[in-house]
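*Asks:* Using only what follows, build the 3D model:
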Amino acid sequence: MLEAHEAVELLSAQPAAKPYVRGYLGSQEIIRGGKRYCIWVDDGAVLAARQIPEISRRFDGVAKMRLQSPAKSTRDFASFPHRFKQIQGVPRRWSIAVPSVSSERRPYLPVDLLDATNIVSSLAFVLYDAPTFNLSLIGSKMHLVWVAAVCGKLKSDYRYSNTLGWHTFPVPTLTEQNKADLTRCAEDILLAREAHFPATIADLYDPEAMPEDLRAAHDRNDEVLERIYIGRRFRNDTERLEKLFELYTKMTTRTGKGKVA
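*Replies:* Reported below is the predicted structural model:
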């Protein structure tokens, strides 16, 4: 991993390293901005990357550190010092990233669309190259109340979970038109954010300072999604949860006790 100044120094001294330097974002970077970097080398590029002295030096350091680990699984990875141990995936086009921990004060869960030059750290959850209507689902009131009900917390903050919060989230069967409508909603949310650049997610989703155009984009998203569920807006969060648990019960009954497709 590289701090911003280290990435600048590496690329200034060794421009050939540019194909191997990518953005590296965890929960804090997604929510509060700022950026770190990492060296990301595919298996087929290891020999070429080794020709760059600083990258070769770092590979050797990683291998040495892993060999000294008391954990066999880490020592086994010493033969692959160019690979991250916990992060195996890489997007072809984009990533939809969700911080693992976020404040309960925000009216919506933080979620962002990142381009393929960025690697998402193990401190966030990610969908690689997923249709963008998934951002609409994650950034909805429906998903927020579900996560608040079924996921754990760190102090008072939401602790997101892919197994508890995402894989269990009940969504009606979506038609192609539904997906198109939700995709447009996701795009409108992103465009509203872009209009306030360089404000961060932390800035934009402060409940006392959320821009009206962004709030309106989310409200439209909620209306489109909730009409897919019941043909109208829900009256309150209690009604939202009742519907979600009704669908969850049907979903688990259909796929087997305690099992979700």
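
*Asks:* When you work out contacts or count neighbours from here on, use the C-alpha atoms and nothing else.
*Replies:* OK.

*Asks:* Tell me which helix or strand Ser122 sits in.
*Replies:* Ser122 belongs to no helix or strand when elements are defined using DSSP states H and E.

*Asks:* since we're on it, how many residues are nearby?
*Replies:* For Ser122, the neighbour count with other CA atoms under 10 Å is 15.

*Asks:* distance of it from Arg184?
*Replies:* With distances taken as CA to CA, to the nearest Å, Ser122 is found 29 Å from Arg184.

*Asks:* Show me where the chain has its strands.
*Replies:* In chain order, the chain shows strands spanning 21-25, 36-39, 94-99, 101-102, 112-115, 118-120, 124-128, 153-154, 157-159, with DSSP state E as the criterion.

*Asks:* quick one more, to check against the first:
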Amino acid sequence: MGFLSSDVIASNSLMTMQNATLYMFGVLQSSIHMSWVRVLCGRMKSDYRYSPALYNNFPWPTPTIHQKEKIEKTAQGILDARAMYPNCTLADLYDPLSGQDKLIRAHRLNDKAVMEAYGFTKEDAAFNSESACVAELMKMYQELTSK
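*Replies:* Sure, this is the predicted structure:
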């Protein structure tokens, strides 16, 4: 995911969000959201096929102002780390063999900030296990849909 300038014309295979914020980017780039994606997203071959239904049903955290600001800061950190390599594609940047330590660190800081916004601590299973994280998200989803 990334930000595009207003002069880019998106094809029908590209999902876009009008007026996306750094906070939204940070949450969507988090390991929590990616856990949700891995369980619920459709696939074409082995590639994820993200859909509005996946996004619209994702249970977002309810952060404090401080937590939201922290996520915005860590999200900007991801973009800044990517910008250090302007000639690399996202595929190049996220190649496990590329050794982009600053980008990996930026993602870890973002994950921690998003986990805190969900109220997960290092002691919680959801902090350390993808299946526990998805189970917590499913509980949140059930609470939201039962209202």
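
*Asks:* returning to what we had before: could the strands of structure 1 be laid out in a markdown table, adding mean neighbour count and distance to Thr249 of structure 1?
*Replies:* Putting the strands of structure 1 into a markdown table (neighbours: other CA atoms under 10 Å; distance: least, CA to CA, whole Å) gives the following:
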| stretch | mean neighbour count | distance to Thr249 of structure 1 |
| --- | --- | --- |
| strand 21-25 | 22 | 36 |
| strand 36-39 | 21 | 42 |
| strand 94-99 | 24 | 26 |
| strand 101-102 | 22 | 27 |
| strand 112-115 | 18 | 30 |
| strand 118-120 | 25 | 33 |
| strand 124-128 | 20 | 25 |
| strand 153-154 | 14 | 24 |
| strand 157-159 | 19 | 23 |
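
*Asks:* Could you save the ones you listed as TSV and add columns showing distance to His167 of structure 1?
*Replies:* Formatted as TSV, the entries for these read as follows, by distance: least, CA to CA, whole Å:
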stretch	distance to His167 of structure 1
strand 21-25	23
strand 36-39	29
strand 94-99	14
strand 101-102	17
strand 112-115	19
strand 118-120	19
strand 124-128	12
strand 153-154	18
strand 157-159	15
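
*Asks:* Out of those, which gets nearest to Leu214 of structure 1?
*Replies:* The closest approach between Leu214 of structure 1 and any of these, judged by CA to CA, belongs to strand 112-115 at 13.9 Å.

*Asks:* okay, and that closest one goes to which residues in structure 2?
*Replies:* Correspondence between strand 112-115 of structure 1 and structure 2 is established over residues 2-5, with TM-score structural alignment as the criterion.

*Asks:* what about the residue nearest to Glu136 of structure 2 when sequence neighbours are not counted, neighbour count?
*Replies:* Distances taken as CA to CA, 6 or more residues apart in numbering put Ala126 closest to Glu136 of structure 2, at 6.9 Å, once the chain neighbours are dropped. For Ala126 of structure 2, the number of neighbouring residues by other CA under 10 Å comes to 21.
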